[in-house]
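Engineer: this one's structure only:
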């Protein structure tokens, strides 16, 4: 749809805003003008964005596809989640560089080839955060190098096992659900994954 068709939905900033900084997060409370001319407040978090990686293990021809994931305790939820490796972008960092760094830090693996999947907004109602999803293959194992205070457990799962967890409602992490969905679409020929060397080509 054309942008002009959205005028009846757009909220515009009045310039009035309160800001609270806490670590790498910025909490904002903006006053906006609604499409009908009235005013309201919008509270949201500014977030620099993150990258997630869908790592594919190269097994014997004909063998079932296996994936590398991590188990990590998520304090706000008070539970351990099964997730694809992921992490925050550093200032000025491109998404592929971040993907390479996070994969190696969390799992120890280094990938020979990479393919860009896409960008998702995982909490659009209250955060500016985007997550850029990359796919990795040609994995070579190595020692993980987690950040100080980061405790993660690397696991490998067959694709069918991850699908089964999703089907049972036991895979609540959104980036992992989307990564799995895109991988299945690619395997079905419904989505293109343009593989390239990790050391060449334009980064996003």
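Structural biologist: Alright, I've got the coordinates. Note that this is a predicted model, so its numbers are computed, not measured. Numbers count the residues shown, from 1 in each chain.
Engineer: from now on I want contacts and neighbour counts done on CA atoms only, so please keep to that.
Structural biologist: Noted.
Engineer: could you report the neighbour count for residue 182?
Structural biologist: 21 (other C-alpha atoms under 10 Å).
Engineer: any idea how far residue 102 is from residue 144?
Structural biologist: Distance, residue 144 to residue 102, by C-alpha to C-alpha, to the nearest Å: 10 Å.
Engineer: neighbour count winner among the two?
Structural biologist: Comparing residue 144 with residue 102 by other C-alpha under 10 Å, the one with more neighbours is residue 102, at 27 against 17.
Engineer: the more buried one reaches residue 84, doesn't it?
Structural biologist: No: contact criterion C-alpha atoms under 8 Å: residue 102 and residue 84 do not qualify, at 10.5 Å.
Engineer: comparison target, given below:
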């Protein structure tokens, strides 16, 4: 069933650091009116990278996560800088965070965090044919690089220090995509 999008009668904006908050005055097809809020990021999007060291091994990084005040395992990820494509950003972040570059990068799809109130999208990139190559990053300390067998994702999912939703979703999507490529 295709629904007509709500009519936007007005938008009120205010700035909040790295985000712009909007309040939308919406009217739905059934005549109901509601105020919705949404956040827009100020950047050019983000990437999450699934770096495949070989056909069976993904590289994870362990870094400090201020939101939960602990060290977290996850995938390489970061912002897309102005003038960069998602592929270029993925290769740069891979070099900054994991100390590798990739000869083959494939953009699979966009992931959203909370699409009911955030416009932010993260591009999922698979990096293959890796080789050692480092760039200085913005992290205050070197990140631990942890190889993990992609067939052991069931063990990774149960770890307390692996909780970031984009990393979890990206690994399962990548695993299924890689199976179709074999």
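Structural biologist: That came through fine. It should be emphasised that the depicted structure is a prediction, and the values quoted were computed from it without experimental measurement.
Engineer: what does the superposition give as a TM-score?
Structural biologist: With the length set by TM-score structural alignment, normalised by the length of structure 2, the two chains reach a TM-score of 0.84; 178 aligned residues with a C-alpha RMSD of 2.4 Å.
Engineer: which residue packs closest to residue 138 of structure 1, ignoring adjacent ones?
Structural biologist: Leaving aside its sequence neighbours, residue 138 of structure 1 sits nearest to residue 112 (C-alpha to C-alpha, 6 or more residues apart in numbering; 4.7 Å).
Engineer: in which helix or strand would I find that neighbour?
Structural biologist: strand 110-120 (DSSP states H and E).
Engineer: what range in structure 2 matches that strand?
Structural biologist: Aligned by TM-score structural alignment, strand 110-120 of structure 1 falls on residues 101-111 of structure 2.
Engineer: list of residues touching the matching stretch?
Structural biologist: 86-87, 91-92, 94-95, 121-134, 166 (C-alpha atoms under 8 Å, 6 or more residues apart in numbering).
Engineer: cool, stretch 76-93 of structure 1 as well?
Structural biologist: Contacts of stretch 76-93 of structure 1 (C-alpha under 8 Å, 6+ apart): 48-55, 68-74, 95, 98-99, 102-103, 106-107, 171-173, 175-176, 179.
Engineer: so which bits of it are buried?
Structural biologist: 81-89 (16 or more other C-alpha atoms under 10 Å).
Engineer: how distant is stretch 94-106 of structure 2 from the center of its chain?
Structural biologist: Centroid separation between stretch 94-106 of structure 2 and its chain, computed with C-alpha atoms, centre = their mean, to the nearest Å, is 15 Å.
Engineer: would you mind measuring the gap between the ends of that stretch?
Structural biologist: Terminal-residue distance, stretch 94-106 of structure 2 (C-alpha to C-alpha): 14 Å.
Engineer: picking up where we left off before, how close does the match of strand 110-120 of structure 1 sit to structure 1?
Structural biologist: For stretch 101-111 of structure 2, the mean deviation from structure 1 after alignment is 1.2 Å (mean C-alpha distance after the TM-score superposition for structure 1).
Engineer: can you give me the strands in structure 1?
Structural biologist: For structure 1, the strands defined by DSSP state E cover 12-22, 25-33, 39-46, 50-57, 66-74, 79-83, 86-88, 110-120, 131-140, 152-158, 196-197.
Engineer: single out the most deeply packed of those strands.
Structural biologist: Of the strands of structure 1, the one with the most neighbours on average (mean count of other C-alpha atoms under 10 Å) is strand 50-57, at a mean of 25.
Engineer: tell me, that strand lands on which residues of structure 2?
Structural biologist: Taking TM-score structural alignment, strand 50-57 of structure 1 hits residues 46-53 over in structure 2.
Engineer: and that stretch, how far from structure 1 on average?
Structural biologist: Stretch 46-53 of structure 2 versus its aligned partner: 0.7 Å mean (mean C-alpha distance after the TM-score superposition for structure 1).
Engineer: residue in structure 2 paired with residue 101 of structure 1?
Structural biologist: By TM-score structural alignment, residue 101 of structure 1 lines up with residue 92.
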